[in-house]
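**Q** give me coordinates for this.
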Amino acid sequence: MNKRLFLSAPHMSGNELKYIEKVFESNYIAPLGEYVNKFEESIVNYTSTENALAVTSGTAAIHLALRVLGVGKEDDVLASTFTFIGSVNAILYQGANPVFIDSDKKSWNLCPNLLKEYLKTTKKMPKALIITHLYGMSADIQKISNICKEYGIYLIEDAAESLGATFKDKHTGTFGDFGIYSFNGNKILTTSGGGMLVSSNKDWIEKAKFYSTQAKENYIHYEHKEYGYNYRMSNVLAAIGVAQMEVIEDRVFKKREIFSWYKEYLIDVEEITLMPELENSRGNRWLTALTFEKTDPHKIVGALEEINVESRPLWKPMHMQKLFEHNKVFVDGTSEELFKKGLCVASSTCMTNEDVKIICDIIIKNLG
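**A** Predicted coordinates for the structure are as follows:
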């Protein structure tokens, strides 16, 4: 291929520059402003959450959620082990201890049964759980939410990859005490960098907003009783976000269509299994992910690179990372097996059916 096909390239709606020009005309390009408010409103309206806060990244949003919920030094915080490290770094920021729970095979997301088993047997009750909706696909979130309520632990949904995904017609990110979305450069929508914190609890969002703006007290001068962060999104990036939100359903439709093309060309290949979708859910299929029974995924990565197509292995589980070698884990081998056998393939919304066919032909040619 002449053009490089990325895993998930940015895809503009066409209105981004128009809204950015309005920001520049107003000369209000610093954090906060009209488009920050509009971006937050667009997330509220789309997901049916009650409150939203635009921040600098998904990780910043998780950090704020943990701070507001009072997670601190030596607290245990449960987390999906099969995830990107951004989901758990904020736990370390608070001096707390990540405890990793494994996935199940029916969703590849955190296993509710393992979660329940851990909570039944642990001598130290965790303060919170951060659940990742992997590759845009919903976890068994209603069951997980019910378990958290039963044991009195806070639930933070890392929906960084799953904006537009639903479980029983309810958006991921809106089941927990907090939810977060990411608008990093490769997400289904992008503001180049940015995140959103959502919650039904207005007081919590107001407290998060306070922390995100350096914890400045309500005085004309700069008065501080607590420490805070510089975590608020700029008006410029929010303008991009407003334009991106205008096409969110188009992007979900195209991502799912790309997955359907992969499925069409690979469904009869015995060695390949595509990432499942839970009944009563709609994933956004941010990345099409699959596993091989015998073939080394790195062999496929190399073959696709030869035709200028990006791919990458599935996430290396957090409990396998040296950083977390001394942390508590509750695993059964599922995520380790997925990492060993799995691959994400190019899923950019600019792709055509012919692009997917060429990729699948290369994959099939290099099996074994």
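**Q** every contact and neighbour count from this point should use C-alpha atoms.
**A** Will do.
**Q** grab the most central residue of the chain for me.
**A** The centroid of the chain falls nearest to Ala160 when counting by CA atoms, centre = their mean (2.2 Å).
**Q** contacting residues around that residue?
**A** Gly58, Thr132, His133, Ile180, Tyr181, Ser182, Phe183, Lys187, Gly195 (CA atoms under 8 Å, 6 or more residues apart in numbering).
**Q** what about 10 Å?
**A** Ala160 is in contact with 57-59, 61, 86-87, 132-136, 172-173, 179-184, 187-188, 195-196, counting by CA atoms under 10 Å, 6 or more residues apart in numbering.
**Q** then Glu325?
**A** Applying CA under 10 Å, 6+ apart, we find Glu325 in contact with Met318, His319.
**Q** name the SS class of Arg256, please.
**A** Using DSSP: H, G, I helix; E, B strand; the rest coil as the criterion, the local structure at Arg256 reads helix.
**Q** how many neighbouring residues does it have?
**A** Using other CA atoms under 10 Å, Arg256 has 21 neighbouring residues.
**Q** now swap in Asn218 and tell me
**A** A total of 10 residues lie near Asn218 under the criterion other CA under 10 Å.
**Q** how about stretch 6-20: buried residues?
**A** For stretch 6-20, a neighbour-count test (16 or more other CA atoms under 10 Å) marks Phe6, Leu7, Ser8, Ala9, Pro10, His11, Met12, Ser13, Glu16, Tyr19, Ile20 as buried.
**Q** JSON lines for the residues you listed, including distance to Ile300 and secondary structure?
**A** Formatted as JSON lines, the buried residues of stretch 6-20 follow (distance: CA to CA, whole Å; DSSP: H, G, I helix; E, B strand; the rest coil):
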{"residue": "Phe6", "distance to Ile300": "15", "secondary structure": "coil"}
{"residue": "Leu7", "distance to Ile300": "14", "secondary structure": "coil"}
{"residue": "Ser8", "distance to Ile300": "18", "secondary structure": "coil"}
{"residue": "Ala9", "distance to Ile300": "20", "secondary structure": "coil"}
{"residue": "Pro10", "distance to Ile300": "24", "secondary structure": "coil"}
{"residue": "His11", "distance to Ile300": "26", "secondary structure": "coil"}
{"residue": "Met12", "distance to Ile300": "30", "secondary structure": "coil"}
{"residue": "Ser13", "distance to Ile300": "32", "secondary structure": "coil"}
{"residue": "Glu16", "distance to Ile300": "36", "secondary structure": "helix"}
{"residue": "Tyr19", "distance to Ile300": "41", "secondary structure": "helix"}
{"residue": "Ile20", "distance to Ile300": "41", "secondary structure": "helix"}
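**Q** from these, pick the one nearest Asn51.
**A** Nearest to Asn51, judged by CA to CA, of those is Tyr19 at 23.1 Å.
**Q** what about the residue lying closest to that closest one once chain neighbours are set aside, which helix or strand?
**A** With sequence-adjacent residues excluded and distances taken as CA to CA, 6 or more residues apart in numbering, Tyr19 is closest to Ala239, at 5.5 Å. Here Ala239 sits within helix 235-245, counting by DSSP states H and E.
**Q** also this sequence, please, to line up against the first:
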Amino acid sequence: MSQKFIPLSVPNLKGKELEYVTQAIETEWVSTGGPYINDFESKIASYVKSKGAVSCQNGTAGLHIALDVCEVTSKDEVIVPTLTFIAAVNPVKYIGAEPIFMDCDDSLNMDSTKLREFCEDQCTFFEGKLINNLTKKHIKAIVVVHVFGNMADMEAIMDIAKKYNLKVIEDATEAIGTYYLSGNYKGRFAGTIGDMGVYSFNGNKIMTTGGGGMIVSNNLDYLDRAKHLSTQAKSDELYYTHDEIGYNYRMTNLQAALGLAQIEKLEDFIQTKKENYEFYKEKFEEIPGLKMMNFKENIRPNYWFYALYIEDDYSINRDQVIKYLASKKVQSRPIWGLISEQKPYAGSQVHKIEKAKEYLNHIVNIPCSSNLSKEDAEYVVQCFKRPEVI
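**A** Down below sits the predicted model:
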């Protein structure tokens, strides 16, 4: 009997998804209106302890709206990470602003030390604005990504933001369920610390609505404006009066029905992913040349993606690992290509990109679905014990 295919990250739909979606279909509320949308927004806000939530089509749309709400314009610049998925940065260009790329630290998140250094040494703070000495433009915001469900150094980042009057938008698209266990933000969830946060429910996320996203904030005015923008900036529902350019960014009732079933199981998903991560970590410690990247000790991560570091003394390199695993019907992937090196961002300003280049060449993501069985995880580990060059 041939080995079955083990995917990287797929949905877990073993709750009440079919029941809720069927109800949505039977009541014929399937589009961007319907009770499930409001219910889902309320459940997300309650879960992450934010003052409210606004649903949207996907995480990218949420980031676009958040930048707009934070009044980032085409005259401004935004500090962003280079080590992330490109969807975290593209909305900066949607607005017409320019990104400035920052390196990562050993958690794979934005390096807060280099961020502070850049603001202190490469910028001037004048009349409440952080001005880039190179371009003379106003740096208005930071987009912080919580990579793979880890948490960026939000204490340091928020201190920097307050000092230099910067808005902070948290790209928590990979990190719903992650929160601090200690420190100034003890009990605070990823996405709820900055001015606005955004979650994604794409098919490969820890919980999914097929597509879809959610904007959260503790500023009710920001949330009201986010909802206004996401619904075509309609100021009069009856007479279709629009007071500015808006977006068709609302989530559908069908998606929200899925989301309600998923959030009911989210803590179970996190527990399973934690157990599988710890299993991998223990087993890979026994194989020279391999190590699992750690999650921070002062957080409860959601363990969304597992990052395996392929050391130089391992028998095969990153690309060979990916090809070999594919031959064994195990899906894996390299970490994203650095955004600052992508064609659309050629010529963008960067600041000391060093560690990101190292991790780019050494990290492989391995199967991490919340329905990954122990037998499948063991098979993945066994593949690494005697790898072959393909």
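**Q** quick one: what's aligned to the residue nearest to Tyr19 of structure 1 in structure 2?
**A** Structural correspondence for Ala239 of structure 1 with respect to structure 2 (TM-score structural alignment): Ala257.
**Q** tell me how far its match lies from Asn218 of structure 2.
**A** 25 Å (CA to CA, to the nearest Å).
**Q** more crowded one of the two?
**A** For the pair Ala257 of structure 2 and Asn218, the greater number of neighbours falls to Ala257 (28 against 19), based on other CA under 10 Å.
**Q** let me see the contact set for that one.
**A** 16-25, 30, 34-37, 39-40, 209.
**Q** just the residues you listed: which are in helices?
**A** 17-25, 35-37, 39-40 (DSSP state H).
**Q** return the distance of the helix holding Ala239 of structure 1 from the chain's centre.
**A** Relative to its parent chain, helix 235-245 of structure 1 has a centroid offset of 19 Å by CA atoms, centre = their mean, to the nearest Å.
**Q** with structure 2 superposed, average distance for that helix?
**A** Compared with structure 2 after fitting, helix 235-245 of structure 1 deviates on average by 0.4 Å (mean CA distance after the TM-score superposition for structure 1).
**Q** quick one: the helices in structure 2?
**A** Under the criterion DSSP H, helices of structure 2 are mapped to 17-26, 35-48, 59-69, 90-95, 112-121, 154-164, 220-230, 253-284, 318-327, 355-360, 374-383.
**Q** deepest-packed of those, please.
**A** Burial of those is given as mean neighbour count (mean count of other CA atoms under 10 Å); helix 59-69 ranks first at a mean of 26.
**Q** quick one: it to helix 220-230, angle?
**A** Angle of helix 59-69 of structure 2 versus helix 220-230, following axes from the mean of the first three to the mean of the last three CA atoms, to 10 degrees, is 120 degrees.
**Q** same for helix 59-69 of structure 2, what does it pack against?
**A** Counting contacts by 3 or more CA pairs under 10 Å, 6 or more residues apart in numbering; DSSP states H and E, helix 59-69 of structure 2 is packed against strand 52-56, helix 90-95, strand 138-145, strand 167-171, strand 196-200, strand 213-217, helix 220-230.
**Q** so which of the ones you listed comes closest to Ser46 of structure 2?
**A** With distances scored as CA to CA, the stretch of the helices and strands packed on helix 59-69 of structure 2 nearest to Ser46 of structure 2 is strand 52-56 (8.0 Å).
**Q** now that closest one, how far from the centre of its chain.
**A** The chain centre lies 16 Å from the centre of strand 52-56 of structure 2; the measure is CA atoms, centre = their mean.
**Q** kindly report the same for stretch 276-288 of structure 2.
**A** 25 Å.
**Q** try stretch 332-343 of structure 1
**A** On CA atoms, centre = their mean, the centre of stretch 332-343 of structure 1 falls 19 Å from that of its chain.
**Q** circling back: pull out the buried residues from the contacts of Ala160 of structure 1.
**A** Buried by 16+ other CA under 10 Å: 57-59, 61, 87, 132-136, 172-173, 179-184, 187-188, 195-196, out of the contacts of Ala160 of structure 1.
**Q** structure 2: which residue goes with Asn353 of structure 1?
**A** Superposed on structure 2 with TM-score structural alignment, Asn353 of structure 1 falls opposite Lys374.
**Q** excluding chain neighbours, what is closest to that match?
**A** Counting by CA to CA, 6+ apart, the residue nearest Lys374 of structure 2 is Asn276, at 7.3 Å.
**Q** how many neighbouring residues does Glu286 of structure 2 have?
**A** With other CA under 10 Å as criterion, Glu286 of structure 2 counts 11.
**Q** how near is it to Glu170 of structure 2?
**A** Taking CA to CA, one finds Glu286 of structure 2 at 36 Å from Glu170 of structure 2.
**Q** from Phe269 of structure 2, how far off is Glu297 of structure 2?
**A** Distance of Glu297 of structure 2 to Phe269 of structure 2, computed by CA to CA: 20 Å.
**Q** can you check Ala256 of structure 2 too?
**A** Look at Ala256 of structure 2 and Phe269 of structure 2: by CA to CA, they are 18 Å apart.
**Q** so Ile160 of structure 2 touches Cys119, yeah?
**A** Yes. In this structure, Ile160 of structure 2 is within contact of Cys119 by CA atoms under 10 Å, at 8.3 Å.
**Q** quick one: residues contacting Ile205 of structure 1.
**A** Taking CA under 10 Å, 6+ apart, we find Ile205 of structure 1 in contact with Glu50, Asn51, Ala52, Leu53, Leu64, Ala65, Val68, Phe178, Leu197, Val198, Ser199, Tyr211.
**Q** I'd say the last one and Asn230 touch.
**A** Yes. Judged on CA under 10 Å, Tyr211 of structure 1 makes contact with Asn230 at a distance of 8.3 Å.
**Q** what do those two both touch?
**A** Joint contacts of Tyr211 of structure 1 and Asn230 (CA under 10 Å, 6+ apart) do not exist.
**Q** quick one, the helix holding Ala239 of structure 1 and strand 51-55 angle?
**A** Counting by the same axes, to 10 degrees, helix 235-245 of structure 1 points 120 degrees away from the direction of strand 51-55.
**Q** in TSV: the helices and strands packed on helix 59-69 of structure 2, plus distance to Asp319 of structure 2.
**A** Below are the helices and strands packed on helix 59-69 of structure 2 laid out as TSV (distance: least, CA to CA, whole Å):
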stretch	distance to Asp319 of structure 2
strand 52-56	36
helix 90-95	27
strand 138-145	25
strand 167-171	28
strand 196-200	28
strand 213-217	32
helix 220-230	41
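**Q** between the ones you listed, which one is closest to Leu83 of structure 2.
**A** Closest among the helices and strands packed on helix 59-69 of structure 2, using CA to CA: strand 138-145, at 9.0 Å.
**Q** no further questions, thank you.
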